[in-house]
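A.B. asks: Have a look; sequence and predicted model below, questions after that.
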Amino acid sequence: MNNFDPNQREIIVDGGLNKFLAKMYGFMAGAVAVSALVAYLATAVFQTQFMTFFAMNRWALWGLFILQIVLVFGMSFKADRSPVATATMLFIYAALEGIFFGILVQAYTAQNITMAFVAAAADFVVLAFLGTNTKKDLSGIGRQAMAALIALIVVSVINLFLGSTVIQFFFSFIGVLIFSVLTAWDSQRFKQMYLQYGNSLNPTNLALMGALQLYLDFINLFIQLLNIFTGLNGRD
């Protein structure tokens, strides 16, 4: 006699999914916290040493940038490695990003930084919630957002030579839209990946990979909003 209750299986699946999502968003929040801490230390505690080092070692920033790229690809293309190794790469990446933010935020006022962070956090929470809970398939609009992101990167590279603040300001609004869509899509995508591959992959490792994607979405949201608020309020 089979006494298996299908509702019991649904509870088990939902419980596992909730744990997975809690891990993914927890790792992502931890990575943001690491970046914020490193940026604070670089600008408020060790600013003199920080600026002196990079003034004397101009190629160091390029080395850190290349290392970031290596870490992102390393995390993305090997889903079966040890979660400890993946977590180490995630938080090293976040620390390196904090160094770049330590340089970036010096060009902006504390008010604009605070406004951009609060707005990015609110936007991220809403879009992540919608992406996780919506029944609508976001893969189509997600791929369109990825295509738009490539175009935005190309325009941004061209604008490095033009130096137009008007172009940068205008495309920051487009950037907010792109990364908002990507936040919702990535949230849904990794939820679906867990439901499909959760039994064959380490859930913690998958959560760390999702945390990286969501971290990148959040950081880019913050940067685009910082450009917008700075354009509206003016620089320091």
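C.D. replies: Received it, and whenever you're ready, just let me know what you need.
A.B. asks: Could you use CA atoms for every contact and neighbour count after this?
C.D. replies: Noted.
A.B. asks: contacting residues around residue 171?
C.D. replies: Each residue near residue 171 by Cα atoms under 8 Å, 6 or more residues apart in numbering is listed here: residue 152.
A.B. asks: can you check residue 75 too?
C.D. replies: 86, 89, 90, 209.
A.B. asks: So which residues of this protein form helices?
C.D. replies: Applying DSSP state H to the chain gives helices spanning 6-40, 47-56, 60-76, 83-104, 110-133, 139-162, 165-197, 203-233.
A.B. asks: Most tightly packed of these?
C.D. replies: Scoring the helices of the chain by mean neighbour count under mean count of other Cα atoms under 10 Å gives helix 203-233 as the most buried, with a mean of 22.
A.B. asks: what's the angle from it to helix 83-104?
C.D. replies: Interaxial angle of helix 203-233 relative to helix 83-104 (axes from the mean of the first three to the mean of the last three Cα atoms, to 10 degrees): 10 degrees.
A.B. asks: quick one: stretch 173-191 to chain centroid distance?
C.D. replies: Taking Cα atoms, centre = their mean, to the nearest Å, one finds stretch 173-191 lying 10 Å from the centre of the chain it belongs to.
A.B. asks: Equivalent analysis for stretch 191-208, please.
C.D. replies: Taking mean C-alpha positions (Cα atoms, centre = their mean), stretch 191-208 and its chain are 19 Å apart.
A.B. asks: That one: end-to-end distance?
C.D. replies: 13 Å (Cα to Cα, to the nearest Å).
A.B. asks: What are the contacting residues of that stretch?
C.D. replies: Contacts of stretch 191-208 (Cα under 8 Å, 6+ apart): 17, 20-21, 23-24, 27-28, 79-83, 86-87, 90, 132, 190.
A.B. asks: and with 7 Å instead?
C.D. replies: 20, 23, 24, 27, 79, 80, 83, 86, 87, 132 (Cα atoms under 7 Å, 6 or more residues apart in numbering).
A.B. asks: Against residue 73, how distant is the fifth one?
C.D. replies: The span separating residue 79 from residue 73 equals 11 Å under the rule Cα to Cα.
A.B. asks: Check the contact lists of the two and give me the overlap.
C.D. replies: What both residue 79 and residue 73 touch, as defined by Cα under 7 Å, 6+ apart, is an empty set.
A.B. asks: hold the first one in mind and look at this next one:
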Amino acid sequence: MANWQDPQTTTGVNPAAATVGVPRAARDAGLRSYMLSVYNYMASGVLLTGIVAMLFAPYARDVLINQAGTGMSLMGWVIMLSPLAFVMVMSFGMHRMQTATLQLLFWAFATVMGLSMSTIFITYTGTSIAQTFFAVAAAFMGLSLWGYTTKKDLSGWGTFLIMGVVGLLVAMVINIFLKSPAMQLAISAIGVLIFAGLTAYDTQKIKSMYAYVAGTDMMGKVVIMGALNLYLDFVNMFTFLLSFMGNRE
């Protein structure tokens, strides 16, 4: 999940004041358009990542793996770490950037993610990749729809889920040295659950931000960052589930 700031604390716009005098039908239509833009960006980013990953897969082993075949090459490490750099730049620089710049960075991020994820096509069978993708797509739609429609306040989930992500990262680093299959299986299962929760949480958060950014120049930026959040939830859920249930070549 991208660490981007809530416009409520940065724009100074009161959500009640922002919608005074606006008919309910118009607010609902605006919210639907706003959420549709978020989903369109997110889906387009996932599609771009998938296309790049498939096209780059035949060259992935030569580019990403060192000549000894024992680990990542220097270029491989650059490609693998680049998505994190893009997320940090977008998260901490969104308020200083133009919307067009943020949009360009989003597409660049999705492209680099495709390069870094290309190894799944030489690690797992095509059938298991497709099955996992459609399973995650169905789960994502259900969880996001629930996050959008539920009256339950999910804001309390945030701290718990973010702590879970941090714990997951620590466990993954430890397992690099332990190389424990059982621990890897547990990490994958917990990862799926954490990012499933984040999908619902982030959807509700993105929806709630509409009242703060409607009609402001922040709206385009929040749409892109919301799409980035949901993209990360989807891709991480897919990656962990594939690791958990995917059939290797």
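C.D. replies: Good, I have the coordinates. Every value quoted in this text rests on a predicted model; they were computed, and no experiment measured them.
A.B. asks: Can you find the partner of residue 156 of the second structure in the first structure?
C.D. replies: Aligned by TM-score structural alignment, residue 156 of the second structure pairs with residue 140 of the first structure.
A.B. asks: now do residue 27 of the second structure
C.D. replies: By TM-score structural alignment, residue 27 of the second structure lines up with residue 13.
A.B. asks: what does residue 53 of the second structure give?
C.D. replies: Correspondence of residue 53 of the second structure to the first structure, assessed by TM-score structural alignment: residue 39.
A.B. asks: quick one: stretch 169-181 of the first structure to the second structure mean distance?
C.D. replies: With the two structures superposed, stretch 169-181 of the first structure lies on average 1.1 Å from its match in the second structure, counting by mean Cα distance after the TM-score superposition for the first structure.
A.B. asks: Please work out which residues of the second structure line up with that stretch.
C.D. replies: Going by TM-score structural alignment: stretch 169-181 of the first structure matches residues 185-197.
A.B. asks: Same question for stretch 103-113 of the first structure.
C.D. replies: Under TM-score structural alignment, the match for stretch 103-113 of the first structure is residues 119-129.
A.B. asks: The matching stretch: how far from the chain's middle?
C.D. replies: On Cα atoms, centre = their mean, the centre of stretch 119-129 of the second structure falls 20 Å from the chain's centre.
A.B. asks: First-to-last residue distance for that stretch?
C.D. replies: Termini of stretch 119-129 of the second structure sit 12 Å apart (Cα to Cα).
A.B. asks: gap between stretch 30-46 of the first structure and the chain center?
C.D. replies: Distance, stretch centre to chain centre, for stretch 30-46 of the first structure: 16 Å (Cα atoms, centre = their mean).
A.B. asks: Also stretch 98-106 of the first structure?
C.D. replies: 16 Å.
A.B. asks: what's that stretch in contact with?
C.D. replies: 35, 36, 38, 39, 40, 42, 43.
A.B. asks: give me the number of residues near the last one?
C.D. replies: Going back to what we said before, that points to residue 43 of the first structure. 20 (other Cα atoms under 10 Å).
A.B. asks: What distance do you get for the match of residue 53 of the second structure to residue 99 of the first structure?
C.D. replies: Distance from residue 39 of the first structure to residue 99 of the first structure, by Cα to Cα: 6 Å.
A.B. asks: Residue 217 of the first structure too?
C.D. replies: 18 Å.
A.B. asks: do residue 147 of the first structure as well
C.D. replies: From residue 147 of the first structure to residue 99 of the first structure the distance is 29 Å (Cα to Cα).
A.B. asks: just residue 7 of the first structure next, same as before
C.D. replies: Counting by Cα to Cα - residue 7 of the first structure and residue 99 of the first structure are separated by 49 Å.
A.B. asks: what do you get for residue 193 of the first structure?
C.D. replies: 32 Å.
A.B. asks: Next: residue 229 of the first structure.
C.D. replies: 22 Å.
A.B. asks: can you check residue 211 of the first structure too?
C.D. replies: 20 Å.
A.B. asks: Now do the contacts for residue 127 of the second structure.
C.D. replies: Contacts of residue 127 of the second structure by Cα under 7 Å, 6+ apart: none found.
A.B. asks: aligned partner of residue 221 of the first structure in the second structure?
C.D. replies: So residue 221 of the first structure corresponds to residue 237, using TM-score structural alignment.
A.B. asks: That match contacts residue 193, doesn't it?
C.D. replies: No - taking Cα atoms under 7 Å as the definition, residue 237 of the second structure is not a contact partner of residue 193, at 8.0 Å.
A.B. asks: which neighbours do the two share?
C.D. replies: By Cα under 7 Å, 6+ apart, no residue touches both residue 237 of the second structure and residue 193.
A.B. asks: Residue nearest the middle of the second structure, spatially speaking?
C.D. replies: Central residue of the second structure (Cα atoms, centre = their mean): residue 232, 1.1 Å from the mean position.
A.B. asks: circling back to that earlier point, distance check, the match of residue 221 of the first structure against residue 208 of the second structure.
C.D. replies: Residue 237 of the second structure is 23 Å from residue 208 of the second structure, where distance means Cα to Cα.
A.B. asks: next one: residue 201 of the second structure
C.D. replies: Counting by Cα to Cα, the gap from residue 201 of the second structure to residue 208 of the second structure is 11 Å.
A.B. asks: so what sits against both of these two?
C.D. replies: Counting by Cα under 7 Å, 6+ apart, nothing touches both residue 201 of the second structure and residue 208.
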